[in-house]
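**Q** Only the shape, not the letters, is given here:
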């Protein structure tokens, strides 16, 4: 009869020693650890821009009620500054945002640059064509081009839907809300 061998003791894990106090950390590693400060700086700059623009706005003295045209931009600018400060404090105290989990996005896949370039081209093209063609025609091209860039290939249905959406948006903004949009040569016919 053999006796079971005694279990071998597991080696003890060595504790990780922090860097010596005199060891300098590189600026690059500090910035990598605190990269979310970039968002805080962006929010700070945006808040300063909004507040500067709001406070230098020329407004008629006659205003009805306590809320004038400067109120909302000032509140938004102050809110941006507060959020920037709170985010910076959180990051400097060691807070970190959660990593992107991407519910239905495969983060290992490269970006679809073809779609991005098509959408950019359609957007810039509609911006250039809005003055000579008018909003209804340029808007229809924008809606149809965006649908095509995002994968729809229904040439029997998409142009019709784009035209209806564009005309509805034109009627809503130009006729009902009083926001002047260029009608173009087609609006003279209709």
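**A** Sure thing, it's come through. All of these numbers come straight from a predicted model, not from anything done at the bench.
**Q** C-alpha from now on. contacts and neighbour counts both.
**A** Noted.
**Q** Going by neighbour count, list what's buried in the strand or helix carrying residue 128.
**A** Assigned by DSSP states H and E, residue 128 falls within helix 113-133. With burial defined by 16 or more other CA atoms under 10 Å, the residues of helix 113-133 counted as buried are 118-119, 121-123, 126, 129-130, 133.
**Q** Quick one: end-to-end distance for stretch 181-190.
**A** Terminal residues of stretch 181-190 are spaced 15 Å apart (CA to CA, to the nearest Å).
**Q** quick one: the residue nearest in space to the middle of the chain and residue 114, what's the gap?
**A** Closest residue to the average C-alpha location of the chain: residue 39 at 11.7 Å, with CA atoms, centre = their mean. Using CA to CA, one gets 28 Å for the distance from residue 39 to residue 114.
**Q** can you check residue 60 too?
**A** 49 Å.
**Q** Also residue 65?
**A** In terms of CA to CA, residue 65 sits 51 Å off from residue 114.
**Q** cool, and residue 55?
**A** Taken as CA to CA, the span from residue 55 to residue 114 is 42 Å.
**Q** nearest to residue 80, of the buried residues of helix 113-133?
**A** residue 123 (28.5 Å; CA to CA).
**Q** you'd agree the closest one is up against residue 142?
**A** Yes. Shown here, residue 123 and residue 142 form a contact pair, counting by CA atoms under 8 Å, at 6.3 Å.
**Q** putting a second one here so we can go through both:
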């Protein structure tokens, strides 16, 4: 048997993984579990413990559970198991994803992360809400910015004033 015949007889990695996208979810759960357990190991516990359950207990349980679920999911998928399609969704699973929308949303979120400190949450939040609405298909150019600005200011005051979670106010709060 020649090399080309043996290669043709054996499917490649891509062909073996086709239809097993749940392995990506398994890998994500595994990475998340390892991240949580890594944080538990480096957790600073320089405070007094009250009761039998310490501050590392819950994150350890969550991290181990993530690892167990990741392994069980991978085993199930490799044995031929497959998740059921969502019955209530009106989605054509054969069509490719809308990567333009995903890219726009990623850009809006990254823009918010960059702009929140210099502009403050009221302005960067308004850009975040308006940009998300635009990326998801809304084209109400007169209404969307007003709703985004109102939503951002209300969110800022709820977190900053009512919940006591300080958000950067930026130049807008310096004026007020």
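**A** That came in fine, so what should we check first? Computed from a predicted structure; not experimentally measured.
**Q** So what touches the helix holding residue 128 of the first structure?
**A** 137-139, 141-142, 145-146, 149-150, 182-186 (CA atoms under 8 Å, 6 or more residues apart in numbering).
**Q** Which elements pack onto the strand or helix carrying residue 49 of the first structure?
**A** Per DSSP H and E: residue 49 of the first structure is located in helix 37-55. Under the contact definition 3 or more CA pairs under 8 Å, 6 or more residues apart in numbering; DSSP states H and E, helix 37-55 of the first structure sits against helix 71-92.
**Q** Need the counterpart of residue 127 of the first structure in the second structure.
**A** Taking TM-score structural alignment, residue 127 of the first structure has residue 113 as its aligned residue in the second structure.
**Q** Distance check, its match against residue 107 of the second structure.
**A** 10 Å.
**Q** Show me which residues of stretch 12-27 of the second structure are buried.
**A** 20, 22-23, 26-27.
**Q** Also stretch 68-76 of the second structure?
**A** For stretch 68-76 of the second structure, burial by neighbour count (16+ other CA under 10 Å) applies to 68, 70-71, 73-74.
**Q** Run the chain-centre distance for it.
**A** Relative to the centre of its chain, stretch 68-76 of the second structure is centred 20 Å away, using CA atoms, centre = their mean, to the nearest Å.
**Q** Now do the contacts for residue 28 of the first structure.
**A** Listed by CA under 8 Å, 6+ apart, the contact set of residue 28 of the first structure is empty.
**Q** helix, strand or coil for it?
**A** helix (DSSP: H, G, I helix; E, B strand; the rest coil).
**Q** go on, residue 182 of the first structure?
**A** coil.
**Q** Could you check which residue of the second structure pairs with it?
**A** Residue 182 of the first structure maps onto residue 168 in the second structure, by TM-score structural alignment.
**Q** ditto for residue 90 of the first structure
**A** Checking TM-score structural alignment: residue 90 of the first structure goes with residue 76.
**Q** ok, and the closest non-adjacent residue to that match?
**A** residue 82 (7.8 Å; CA to CA, 6 or more residues apart in numbering).
**Q** Mean distance of the helix holding residue 49 of the first structure to its aligned residues in the second structure, please.
**A** Helix 37-55 of the first structure, aligned to the second structure and superposed, deviates on average by 2.2 Å (mean CA distance after the TM-score superposition for the first structure).
**Q** and the angle from that helix to helix 71-92?
**A** Taking axes from the mean of the first three to the mean of the last three CA atoms, to 10 degrees, helix 37-55 of the first structure and helix 71-92 form an angle of 160 degrees between their directions.
**Q** Good, we can wrap up now.
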